[in-house]
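Novice: One predicted model, sequence on top.
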Amino acid sequence: MAHGLPLAEAMRLLAGATLDEEAPDPDWAEFVAGPWLAETLRGLRAPSTLAAVDPGPVLNATLRPYQQEGVRWLSFLTRLGLGACLADDMGLGKTIQVLALLFLFKRDGTDGTLTARPSLPVAPASLLANWMQEAARFAPDLCCMLAHPSGMAREALQALDAQQLTGVDLVVTTYGTLPRLPKLREVSWRLVVIDEAQAIKNPAAKQTREVKKLKADARIALTGTPVENRLSDLWSIFDFTHPGLLGSERVFSGFTKRLSETGHFGPLRILIAPYILRRLKTDKRIISDLPDKTELSAWCSLSTVQAIHYQEAVKALARALGSSVEGIGRRGLVLSF
C-alpha cells in the first residue's frame, strides 16, 4: 500500500523548512516533487503559465493583464481547496480580482461541478462601502447582501442563517460585526475573504479567533502589508489561509529564531512563495501607465501660543517620567500625552 505525505509536510520538506529542530540531514536526504506536484508548483509560482480563465461579459470591466494572472492564480488555488494571500499594492485592484473569481464560481455552479453557495468577505468598517460600490459597478449580476447594522435591521441581522442566504452570492460584513453573528459560523461558505488581513495579526484577538472559526472551501487574505512589524504577523495570516503549514505559533517562533541566527530566510520564502502573490505599483512591468508618485514636503510652524503649550507638555511628561513609573504604566503615560 502506498502512503503519501500531507501536502503541508511535503511543501516543508521541499523548501528545506522543517519546523522542528530534528531536520533531515541534507547530506543523505533529498526530496523531489513528483510529476503532479511539480507541475502544480510551476503554475503557482508563475501564474502567467496557467490556463486562461474568463469570467465573461457579466464582469463589467476589462481586467489588466496582471489582474487576469491574479484571477487565474486564485482560481487554480481555490479549486485545489487551498488558500491564497493576494498581497498586491494598494490600488492594484484586489477587490475586482475576487469579484471576477466569484463569477467563475457562479458560472461553474450551474453545471453541477460546484455547489452554488455564498461567499463571505470580512472587511474593516471603512471598506464596507467600497465592497458594495465595486460589486454594484463591476458585478451587478451578483446578488449581494450587507450583513451590518448600517444595511440591515438588528433583528433581521441576528436571525440571519444559511437558509436566508439561498440565492445570495456575496455577504459582506465587518470584523466587529462577525462575533455578534454566531449563526454565520454554521454556514458552509464557498469562499471566505478577509480584507486588510493584517487586522488578524494578533492571534489572541477576539476578531482573529472568530474569523478562524468560519467554515469554507477556500480562504483568501487580501493585504498590501503581509508583514507589518514581525514575522508573527505572517504566521497569523497563514494560520487562517493554510492552517498547519507554518506549524503552531510556538513552533513557528522557534523556526524563525533559528533562521535569524543563520541570517538565511530562504526556506521560509520558498515555503510560502506558491501561496502569496505580490505585485507593486512601482514595477513598470505590472502597470506602466501609472504616473510616478509626487511627494511634497509642507512645513507648518507652530504659533507662539502653540509653542508655549507644547513646551509645557514636554516638561510635564519629563516630570512624570522622572517618577517611579515602570513597564506598561510608563508606556501608557507616554501615549497619554
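Specialist: On my side now, so go ahead.

Novice: For the rest of this, base every contact and every neighbour count on C-alpha atoms.
Specialist: Noted.

Novice: distance of residue 160 from residue 168?
Specialist: Distance of residue 160 to residue 168, computed by C-alpha to C-alpha, to the nearest Å: 12 Å.

Novice: Same check on residue 313?
Specialist: For residue 313, the distance to residue 168 - C-alpha to C-alpha - is 55 Å.

Novice: So which of the two has more stuff around it?
Specialist: Counted by other C-alpha atoms under 10 Å, residue 313 and residue 168 do not tie: residue 168 has more neighbours, with 16 against 13.

Novice: Strands of the stretch 51-200 of the chain, start to end?
Specialist: 84-86, 119-123, 144-146, 170-174, 188-195 (DSSP state E, counting those that start in this stretch).

Novice: Pick the most deeply packed of those.
Specialist: strand 84-86 (a mean of 27; mean count of other C-alpha atoms under 10 Å).

Novice: Remind me what it packs against, helices and strands.
Specialist: For strand 84-86, the packing partners by 3 or more C-alpha pairs under 8 Å, 6 or more residues apart in numbering; DSSP states H and E come out as helix 65-79, strand 215-222, strand 276-277.

Novice: try 6 Å
Specialist: Using 3 or more C-alpha pairs under 6 Å, 6 or more residues apart in numbering; DSSP states H and E, the elements in contact with strand 84-86 are strand 215-222, strand 276-277.

Novice: Tell me which of the ones you listed sits most buried.
Specialist: Scoring the helices and strands packed on strand 84-86 by mean count of other C-alpha under 10 Å, the most buried comes out as strand 215-222, with a mean of 22.

Novice: quick one: contacts of that one?
Specialist: Applying C-alpha atoms under 6 Å, 6 or more residues apart in numbering, the external contacts of strand 215-222 come out as 78, 81-87, 188-197, 241.

Novice: Comparison target, given below:
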Amino acid sequence: MPLSYPALLSLTSKQNLIQLPSGSDLLMMTLPHSIIQTALLPHQKTRLASFWDQEIANGQSSRNLWATSPPGSTFNARHIITAKFIRPFEFLLTNTPLGGLLVDDIGLGKSIQAIALIGTCKKRLNTNSQWSMPTMNIFPPCLITNRQSEISKHAQAGALQAKIYHGPPCHSLSEAEI
C-alpha cells in the first residue's frame, strides 16, 4: 500500500530527503575551478552530490528507493515509498540517468547549484572522454537577463556557453551547455 504524503512527511524530515543514501563518494567531490568561480555552501554541496548522482548512469541514490524481489517472485522490483511494482525490463530503466527538478525557496542558491552541476558534468564527463548533454533551464521570460547575469557571476568567463531559445529567431542549441 502506498504511503500518503502526510505519512511520508512523518517518516522523514526535509533534511533526510535531501541527503538520500548513496553508494558514491560524491560528497567529497570538488568543484571544477576552471569552470565555477563561486564557493558552495555545505547544503549546496550536498545537493550537488545528489544531483550529480541523478545525472550519471548507474547512480546509486535513485535505486536506493527500489527493493528487488527474491528469485522466483512474480515481480522484479517494488518502490519503497509508493509500493509500485514494476516488470523486469522496466527495472533496467532505473539504471539510466534520471535528471531532476530543482525547486527550492528563494535565496537558497538554486542558480549556483544548477550552474555548478552543469560545470561539474562538463568537466567530469569530458575528463572521462564522454560528452555531457546540454541542460535545459525553463523560466519566465522576465528572468532571462537575471539568469545570464547569474551565469556570468558564478562561472569563469567563457567556460560555459548559454543560448537563449525564445521568440524569433530561435538559434541552434547544438553548441550550448545551458
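Specialist: Everything's here; your move. The structure presented is a predicted model; accordingly, all values stated were derived computationally and were not measured.

Novice: Need the TM-score between these chains.
Specialist: The TM-score (TM-score structural alignment, normalised by the length of the second structure) is 0.58; 123 aligned residues with a C-alpha RMSD of 2.9 Å.

Novice: Mind telling me what residue 124 of the second structure corresponds to in the first structure?
Specialist: Using TM-score structural alignment, the equivalent of residue 124 of the second structure in the first structure is residue 108.

Novice: and what of residue 102 of the second structure?
Specialist: Counting by TM-score structural alignment, the partner of residue 102 of the second structure is residue 86.

Novice: ok, the counterpart of residue 123 of the first structure in the second structure to residue 1 of the second structure distance?
Specialist: Residue pairing (TM-score structural alignment): residue 123 of the first structure is matched to residue 139 of the second structure. Distance of residue 139 of the second structure to residue 1 of the second structure, given as C-alpha to C-alpha: 36 Å.

Novice: With residue 174 of the second structure instead?
Specialist: 45 Å.

Novice: longest helix anywhere in the first structure?
Specialist: helix 304-321 (DSSP state H).

Novice: List of residues touching whichever helix or strand comes after that one?
Specialist: For helix 304-321 of the first structure, the succeeding helix or strand toward the C-terminus, using DSSP states H and E, is helix 327-336. By C-alpha under 6 Å, 6+ apart, no surrounding residue is in contact with helix 327-336 of the first structure.

Novice: let's see 8 Å
Specialist: With contact meaning C-alpha atoms under 8 Å, 6 or more residues apart in numbering, helix 327-336 of the first structure is reached by 317, 320-321.

Novice: packing partners for the biggest helix by length in the second structure?
Specialist: Scanning the second structure for the helix with the most residues, using DSSP H, yields helix 110-127. Helix 110-127 of the second structure is packed against helix 42-55, helix 144-154, with contacts defined by 3+ C-alpha pairs under 8 Å, 6+ apart.

Novice: Quick one: closest of these to residue 36 of the second structure.
Specialist: helix 144-154 (6.0 Å; C-alpha to C-alpha).

Novice: Give the other helices and strands that the longest helix of the first structure contacts.
Specialist: Counting by 3+ C-alpha pairs under 8 Å, 6+ apart, helix 304-321 of the first structure packs on helix 327-336.

Novice: got a list of what the residue opposite residue 98 of the first structure in the second structure once aligned touches?
Specialist: Residue pairing (TM-score structural alignment): residue 98 of the first structure is matched to residue 114 of the second structure. Residue 114 of the second structure is in contact with residue 102, counting by C-alpha under 8 Å, 6+ apart.

Novice: Could you report the distance from residue 114 of the second structure to residue 135 of the second structure?
Specialist: Going from residue 114 of the second structure to residue 135 of the second structure by C-alpha to C-alpha gives 9 Å.

Novice: before we move on, what about residue 7 of the second structure?
Specialist: Distance from residue 7 of the second structure to residue 135 of the second structure, by C-alpha to C-alpha: 34 Å.

Novice: Repeat that for residue 91 of the second structure.
Specialist: From residue 91 of the second structure to residue 135 of the second structure the distance is 25 Å (C-alpha to C-alpha).

Novice: again with residue 29 of the second structure
Specialist: In terms of C-alpha to C-alpha, residue 29 of the second structure sits 21 Å off from residue 135 of the second structure.

Novice: Equivalent analysis for residue 3 of the second structure, please.
Specialist: On the measure of C-alpha to C-alpha, residue 3 of the second structure and residue 135 of the second structure end up 32 Å apart.
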